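Visitor: Provide a 3D model corresponding to the input given below.
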Amino acid sequence: MAHINLAQDVPGIRSLVMYRPDTGKPLYELAQILLREDSPLSQAERELIATYVSSRNDCTFCTSSHAAAARYLYKDEAQTVDLVLDDYQNSPISDKLKALLTIAGNVQKDARTVSEENVALARSFGATDRDIHDTVLIAATFCMFNRYVDGLATLTPTDADTYAMMGERMGTLGYIPPKL
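Guide: Model prediction:
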């Protein structure tokens, strides 16, 4: 049960956006910019970064919903998401993305631990300033989103079908605030 009075049967951050549309709107706009708009990283890669950080933060709602979006965007390679969550260093992603996930993990743990060596490794695999910037911002943003969702004990569905529908909606429509 949520710590505050939220809309019944509305899971995760959607219920919080409905509770405070004035703060929810810019959060959704930020998610749209980071995960759907122009970036040298693909939408699937950006969703994967959000999923990875959410998993490390043990945020079930954000991990499950963004993993579903990443699976939807990876299409025939949907299993990549689960392989990354299991062991990203041995998963079938590029060395560049592995290095960026290392940076994202450092941001999640303690952003001050992102080192010159982490950045140099990412650059050695072709990461640009924009790749590194977007990775850090996605990781930092999802730390906030994870804590927001879990800190208010929002509804967290348990069935995979609910998340699959969320993933398809996020993969096709992007991040549009719920209608009130």
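Visitor: contacts and neighbour counts: CA atoms only from here.
Guide: Noted.
Visitor: Now for residue 170: which residues touch it?
Guide: Residues counted as contacts of residue 170 (CA atoms under 8 Å, 6 or more residues apart in numbering) are residue 69.
Visitor: do the same with the one 4 residues further on
Guide: Residue 174 makes contacts with 32, 36, as judged by CA under 8 Å, 6+ apart.
Visitor: Which stretches in the chain count as helices?
Guide: Per DSSP state H, the chain carries helices over the ranges 12-19, 21-35, 43-56, 60-74, 79-87, 95-110, 116-124, 129-151, 160-173.
Visitor: now the fifth one against helix 60-74, angle please.
Guide: With axes from the mean of the first three to the mean of the last three CA atoms, to 10 degrees as the criterion, the two stretches helix 79-87 and helix 60-74 enclose an angle of 140 degrees.
Visitor: any residues touching helix 79-87, and which ones?
Guide: Contact with helix 79-87 is made by 48, 52, 55, 67, 70-71, 74, 90-93, as judged by CA under 8 Å, 6+ apart.
Visitor: hmm, 6 Å instead?
Guide: Helix 79-87 is contacted by residues residue 91 when judged by CA atoms under 6 Å, 6 or more residues apart in numbering.
Visitor: Let's see this one next, to set against the first:
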Amino acid sequence: MPHIALPAPHPGIRGLLAFNPASGLRLSELAEQLLRGESPLSVGERELIAAYVSSLNCTRYCAAAHGATAAHRLEGDFALVDAVQADLATAPVSDLMRALLQLAGKVAESGLSVTEEDIAAARAVGADDTIIHDTVLIASAFCMYNRYVDGLAAITPDDPDVYRMIGAHLSDHGYLPQPGE
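Guide: Below is the predicted model:
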């Protein structure tokens, strides 16, 4: 049960965004830019970072919704997303993706947890300044989104099929409001 009265019973952040449409639009635009804008990282990789950070923050809605979106963008590989969220050390990801997810995990812990060694490790497997920047910014933003969703006790469905539908919608349409929404 959300901590505030929402204008519509939409799950997760969608209900919260509807509470204040002006800030909701800005938060949607930020997500669209971070996860769909220009980047050397694919949409699937960026969604995986968002899902991983959300899982570390124990934000079930965001971990499941962005996990499903990542899977849809990574050729339907739900097992890969599950493996990353269960144990990054053994997940079947590239060395670059593992280093980026480790970096994102440090950001989720605290921005001050990121060390020169973390940056050097990412660079050693091919990350450049833009990739490092995008990873840290996505991780930082999702810490904010996670706290927004959990701090107001957003509606969090239990049915995994709901998240698959949310993931398919986000994969196809992104984060900006659609006509009629």
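Visitor: Got a TM-score for the pair?
Guide: TM-score for the superposed pair, counting by TM-score structural alignment, normalised by the length of structure 1: 0.96. Supporting figures: 180 aligned residues with a CA RMSD of 1.2 Å.
Visitor: still on that earlier bit, any chance of the helices of structure 1 in CSV, with distance to residue 4 of structure 1 too?
Guide: As requested, the helices of structure 1 are exported to CSV (distance: least, CA to CA, whole Å):
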stretch, distance to residue 4 of structure 1
helix 12-19, 9
helix 21-35, 15
helix 43-56, 22
helix 60-74, 17
helix 79-87, 31
helix 95-110, 26
helix 116-124, 40
helix 129-151, 10
helix 160-173, 23
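Visitor: So which of those is nearest residue 180 of structure 1?
Guide: Checking these against residue 180 of structure 1 by CA to CA gives helix 12-19 as the closest, at 6.5 Å.
Visitor: what packs against the closest one?
Guide: When contacts are defined as 3 or more CA pairs under 6 Å, 6 or more residues apart in numbering; DSSP states H and E, helix 12-19 of structure 1 sits against none of the other helices and strands.
Visitor: can you rerun that using 10 Å?
Guide: Here helix 12-19 of structure 1 touches helix 21-35, helix 60-74, helix 129-151, going by 3 or more CA pairs under 10 Å, 6 or more residues apart in numbering; DSSP states H and E.
Visitor: what's the angle from the longest one to helix 95-110?
Guide: Which is helix 129-151 of structure 1. Angle of helix 129-151 of structure 1 versus helix 95-110, following the same axes, to 10 degrees, is 40 degrees.
Visitor: Please identify the deepest-packed of the helices and strands packed on helix 12-19 of structure 1.
Guide: The highest mean neighbour count among these, using mean count of other CA atoms under 10 Å, belongs to helix 60-74: a mean of 25.
Visitor: That helix packs against which elements?
Guide: helix 12-19, helix 43-56, helix 79-87, helix 129-151, helix 160-173.
Visitor: what range in structure 2 does the fourth one sit on?
Guide: Counterpart in structure 2 of helix 129-151 of structure 1, with TM-score structural alignment as the criterion, is residues 129-151.
Visitor: can you tell me the mean distance of that stretch from structure 1 after alignment?
Guide: Average distance, stretch 129-151 of structure 2 versus aligned residues of structure 1 after superposition (mean CA distance after the TM-score superposition for structure 1): 0.4 Å.
Visitor: With distance to residue 122 of structure 1 added, can I get the helices and strands packed on helix 12-19 of structure 1 in CSV?
Guide: Formatted as CSV, the helices and strands packed on helix 12-19 of structure 1 follow (distance: least, CA to CA, whole Å):
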stretch, distance to residue 122 of structure 1
helix 21-35, 19
helix 60-74, 22
helix 129-151, 8
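Visitor: centroid residue for structure 1?
Guide: For structure 1, the residue sitting closest to the mean C-alpha position, by CA atoms, centre = their mean, is residue 50 at 2.0 Å.
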